[in-house]
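>>> Here is a sequence together with a model predicted from it:
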Amino acid sequence: MNIDTRIKFRHLLCFLEIARQRSFAKAADALAVSQPAISKTLKELEEILEASLFERGKSGVSLTAAGVAFMRYAGPCVQALRDGVNSLREGEHEAGQVRVGVLSTVESLLIPEVVGRLHQRHAALVVSVATGPGAYLLSQLRVGELDLVIGRMTDSPDIQGLTFEHLYSESMTLVVRPGHPLLAAGEEALGRLGDYPLVLPTTGTTIRKHADSLFVQCGVAPSRQRLETLSPALSRRYVLCSDALWVAPQDAVCLDVRRGELVELQLPVREPGGSVGICRNSALGLSLAGERFCDVLREVAQAYREGAFP
């Protein structure tokens, strides 16, 4: 069956922006049009498709089942057209670009090495990296704003409908500054963990579940005095200038531990920490630049699993 020629590019842009913003008013601002114009365009699209794409609620708008189904095709369609236009602009088709979402818990170790190797082999390649909460990055991947998302996402409900490729498993650890009182506490250290402030990933994230599990396995009630953040830089700085304990993924702190800037507390248990991997939108074909990025990422991840990196 031929495509309905009544569907225009503006219909798709309107649909995607409402889905991204979850608000008619914010979508109108983003597209620089009036809210009545947004509503009219969406109504036209729904009439053409003979389906309701959004539900209105107190907290904004959300996709219906039909909207979710249409999203699988609308996002890749718009992105494919953008890529086609960009490929014809002067110089851009020669360079190639990959847009990668990276969870903060994995950005500091593998990604710099991957980008370095890529630039040694493909001097003109552009790597655009976005960071943020997993739910946000996966939503950007779903609508075609990102080509890949790297991190721990297998427990996230937002991963449904996307594909995940396992790279390696990473355990959690507990680190402190050099000279911390617990380092001299010996066997008493475990029972005193609750006496010190904690640095934890934010509530609701996949990595927070693993952090909480570590204390459950140790049989220790965690301190109520906490800093909750997904920023490795903030976590590191706070731990270095205080007596706080940082429940961190191994890959976020292994270089600091190796250099002696942080010290790992020896615990009787180890929390697995989950699967780190590549998340893709299977409905959207990956560019040559994206394939090259994945190839090098797999190469570096294998070296990491085998202990050859870093």
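Alright, I've got the coordinates.

>>> contacts and neighbour counts: CA atoms only from here.
OK.

>>> Check the secondary structure at V100 for me.
strand (DSSP: H, G, I helix; E, B strand; the rest coil).

>>> What about the closest residue to E92 other than its chain neighbours, how many residues nearby?
Leaving out its chain neighbours, the residue that sits closest to E92 by C-alpha to C-alpha, 6 or more residues apart in numbering is N86, at 6.4 Å. For N86, the neighbour count with other C-alpha atoms under 10 Å is 14.

>>> likewise L227?
So L227, with other C-alpha under 10 Å, has 18 neighbours.

>>> before we move on, what about P181?
Neighbours around P181, by other C-alpha under 10 Å: 11.

>>> now P36
Neighbours of P36 using other C-alpha under 10 Å come to 12.

>>> Buried residues in stretch 298-305, which are they?
R298, V300, A301, Y304 (16 or more other C-alpha atoms under 10 Å).

>>> Isn't the second one up against L110?
In other words, V300. Yes: the pair V300 / L110 is scored as a contact, 6.9 Å apart, by C-alpha atoms under 8 Å.

>>> Quantify the burial of C241 by counting its neighbouring residues.
Burial of C241 is recorded as 9 neighbouring residues (other C-alpha under 10 Å).

>>> Contact partners for the nearest residue to it once chain neighbours are set aside?
Of all residues not flanking C241 in the chain, R177 sits nearest, at 7.8 Å (C-alpha to C-alpha, 6+ apart). Taking C-alpha atoms under 8 Å, 6 or more residues apart in numbering as the contact definition, R177 lies against V239, L240, C241, S242, D243, E261, L262, V263.

>>> Relative to S39, which of those is nearest.
V239 (49.8 Å; C-alpha to C-alpha).

>>> Relative to V176, how far out is the closest one?
To V176, V239 is 6 Å away according to C-alpha to C-alpha, to the nearest Å.

>>> shared neighbours of these two, anything?
Shared contacts of V239 and V176 (C-alpha under 8 Å, 6+ apart): L245, W246.

>>> Looking at these two, which has the bigger crowd around it?
Higher neighbour count among V239 and V176: V176, with 24 against 21, using other C-alpha under 10 Å.

>>> thought that one was touching V247?
No: with contact defined as C-alpha under 8 Å, V176 does not reach V247; the gap is 9.3 Å.

>>> now the helix or strand harbouring A211, how far from the centre of its chain.
Assigned by DSSP states H and E, A211 belongs to helix 206-218. In terms of C-alpha atoms, centre = their mean, to the nearest Å, the centre of helix 206-218 is found 20 Å from the chain centre.

>>> SS state for R82?
Classification of R82 using three-state DSSP returns helix.

>>> whoops, L183 was the one
helix.

>>> tell me the helices in the chain, going along the chain?
Assigned by DSSP state H, the helices in the chain fall at 9-21, 24-31, 35-49, 65-87, 92-95, 110-121, 134-142, 206-218, 232-240, 250-259, 288-305.

>>> Got another one to weigh against that:
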Amino acid sequence: MRMSAVRLRHLRAFVAVARQASVGRAARDLAITQPAVSKAIRELEQILGVELFDRARRGAVLSRFGEMFLRHAEASLSALRRGLEEVEDATAPHALPVRVGALPTVSARLLPDAIRRYQAHGLGAAPRVVTGPNEYLTEQLRQGDLDIVIGRMQEPEAMTGLVFEHLYSEPLVFAVRASHPLAGAPLSPCALGAFECLLPPPGSVIRPAVDRFFAAFNLPRPASVVETVSLAFSRRYVRASDAIWVISEGVVLEDLQSGEFARLAIDTGDTTGPVGITLRAGVLLSAPAEVLVKELREAAAEIRAA
């Protein structure tokens, strides 16, 4: 193929001669000899099968084929230069960080594995993880203070100017300590009403799913409620009380698998919701951010396969 025969030295020599309209000046700019420049031009013309300069005129004047090829050669060199600069910036010790907003419901499951994978690339751009309520993270993303937000998909009206990539889906669970009175027993809806519940606060991305579930199955209002998005607080509170924690499965999956927590016998299949990446529409990510997005996809693929 012709393209495989073209070398960087061919493009550099051609663009330099075209810009300077002189082989001699191009040679000085490139810090090589005139014969080397002339040879590179001849080789390029042989590869393309056309003359790039009009030999009938004095100086280095582009032919119509030369004019046609110049814009592509310049674009290629420009793209290569930008690529080199981007890689250099990404590997520099003081590169700008990759700023990730993570809802608490994914910071415990998806993100740690993706960050470990990202760190293995040895990039200079450190990951900066910010957690908080969904509205806060979304506003930070819109303002450009975050590069990526990871969590459940928001309601359509909140997605203007944003794009969402679905990675996997997960349901809500009703989690309790392993020795809870309701753990491992058949469950009647009225039994829930006697116990305190930890719920996501209004405005959190999973609260609508929680409210819809309670309403759809006519579940009683809990005896008392604590509203929180703090995973550390909730985990400690559940360990020390009979509270029921209503939360995304991924947050407590390790606790459930270890046997420290138990899942109440409530079918929450209807609460399954999409978890994924939210980005600003039409905004290109930095090279390090692209690497992190790739690793998020890989980590999510393993979750789907589990």
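The structure has been received and is ready for your questions. Everything numeric in this text was worked out from a predicted model, so none of it was measured.

>>> so of the helices of the first structure, which one's packed in deepest?
Across the helices of the first structure, the average number of neighbours (mean count of other C-alpha atoms under 10 Å) peaks for helix 134-142, which reaches a mean of 21.

>>> So what touches it?
By C-alpha under 8 Å, 6+ apart, the surrounding residues in contact with helix 134-142 of the first structure are 20, 71-72, 75, 101-103, 130-131, 146-149, 153, 156, 158-159, 162, 205, 280-281.

>>> What is the mean deviation of that helix from its aligned residues in the second structure?
Helix 134-142 of the first structure, aligned to the second structure and superposed, deviates on average by 0.9 Å (mean C-alpha distance after the TM-score superposition for the first structure).

>>> starting at the chain centroid, how far to stretch 75-94 of the first structure?
On C-alpha atoms, centre = their mean, the centre of stretch 75-94 of the first structure falls 24 Å from that of its chain.

>>> contact partners of that stretch?
Here stretch 75-94 of the first structure makes contact (C-alpha under 8 Å, 6+ apart) with F9, L12, L13, L16, A124, R142, V143, G144, E145, A283, L284.

>>> Stretch 298-310 of the first structure now?
Here stretch 298-310 of the first structure makes contact (C-alpha under 8 Å, 6+ apart) with L110, E113, V114, L167, Y168, L255.

>>> List the contacts of the third one.
When you say that, I think you mean V114 of the first structure. The contact partners of V114 of the first structure, by C-alpha under 8 Å, 6+ apart, come to F293, V296, L297, V300.

>>> what about 10 Å?
F293, C294, D295, V296, L297, R298, E299, V300, A301 (C-alpha atoms under 10 Å, 6 or more residues apart in numbering).

>>> Repeat that for the fourth one.
Under the criterion of C-alpha under 10 Å, 6+ apart, the contact list for L167 of the first structure reads 150-151, 275-278, 297-302, 304-305.

>>> cutoff 6 Å now
Counting by C-alpha atoms under 6 Å, 6 or more residues apart in numbering, L167 of the first structure touches V276, G277.

>>> Tell me where the stretch 1-150 of the second structure has strands.
Here the stretch 1-150 of the second structure has its strands, by DSSP state E, counting those that start in this stretch, at 98-102, 127-131, 148-152.

>>> how about JSON lines for the ones you listed, with distance to E196 of the second structure added?
Conversion of those to JSON lines gives the following (distance: least, C-alpha to C-alpha, whole Å):
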{"stretch": "strand 98-102", "distance to E196 of the second structure": "27"}
{"stretch": "strand 127-131", "distance to E196 of the second structure": "26"}
{"stretch": "strand 148-152", "distance to E196 of the second structure": "25"}
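
>>> and these, which is most packed in?
Neighbour counts (mean count of other C-alpha under 10 Å) averaged over each of these peak at strand 148-152, with a mean of 26.

>>> Now do that one: distance to the chain's middle.
Centroid displacement of strand 148-152 of the second structure relative to its chain, using C-alpha atoms, centre = their mean, is 8 Å.

>>> tell me the average deviation of it from the first structure after fitting.
When the first structure is overlaid, strand 148-152 of the second structure sits 0.6 Å from its aligned residues on average, using mean C-alpha distance after the TM-score superposition for the first structure.

>>> got the contact list for that strand?
By C-alpha under 6 Å, 6+ apart, strand 148-152 of the second structure touches V100, G101, A102, L103, V106, P274, V275, G276, I277, T278, L279.

>>> In contact with the fourth one, which residues?
So the one you mean is L103 of the second structure. L103 of the second structure neighbours (C-alpha under 6 Å, 6+ apart): T131, G151.

>>> Can you check the distance spanned by stretch 176-195 of the first structure, start to finish?
Terminal residues of stretch 176-195 of the first structure lie 13 Å apart, using C-alpha to C-alpha.

>>> for that stretch, which positions count as buried?
V176, R177, P178, H180, L182, L183, A189, L190, L193, G194, D195.

>>> Which pair of those residues spans the longest distance?
P178 and G194 (18.8 Å).

>>> For the closest residue to Q266 of the first structure other than its chain neighbours, give its distance to V216 of the first structure.
Closest residue to Q266 of the first structure apart from its sequence neighbours, by C-alpha to C-alpha, 6+ apart: L174 at 8.0 Å. Look at L174 of the first structure and V216 of the first structure: by C-alpha to C-alpha, they are 14 Å apart.

>>> Ok, E228 of the first structure next?
On the measure of C-alpha to C-alpha, E228 of the first structure and V216 of the first structure end up 18 Å apart.

>>> With L138 of the first structure instead?
Applying C-alpha to C-alpha to L138 of the first structure and V216 of the first structure gives a distance of 29 Å.

>>> What of F9 of the first structure?
Distance of F9 of the first structure to V216 of the first structure, given as C-alpha to C-alpha: 52 Å.

>>> And L148 of the first structure, by the same measure?
As judged by C-alpha to C-alpha, L148 of the first structure and V216 of the first structure stand 33 Å apart.

>>> for T163 of the first structure, same thing?
Taken as C-alpha to C-alpha, the span from T163 of the first structure to V216 of the first structure is 31 Å.

>>> For L267 of the first structure, find the nearest of the helices of the first structure.
Shortest distance between L267 of the first structure and the helices of the first structure, using C-alpha to C-alpha, is found for helix 206-218: 7.9 Å.

>>> hmm, back to that, got a markdown table for the helices of the first structure, with distance to G57 of the first structure too?
Converted to a markdown table, the helices of the first structure look like this (distance: least, C-alpha to C-alpha, whole Å):
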| stretch | distance to G57 of the first structure |
| --- | --- |
| helix 9-21 | 14 |
| helix 24-31 | 12 |
| helix 35-49 | 15 |
| helix 65-87 | 15 |
| helix 92-95 | 42 |
| helix 110-121 | 40 |
| helix 134-142 | 20 |
| helix 206-218 | 27 |
| helix 232-240 | 36 |
| helix 250-259 | 39 |
| helix 288-305 | 37 |
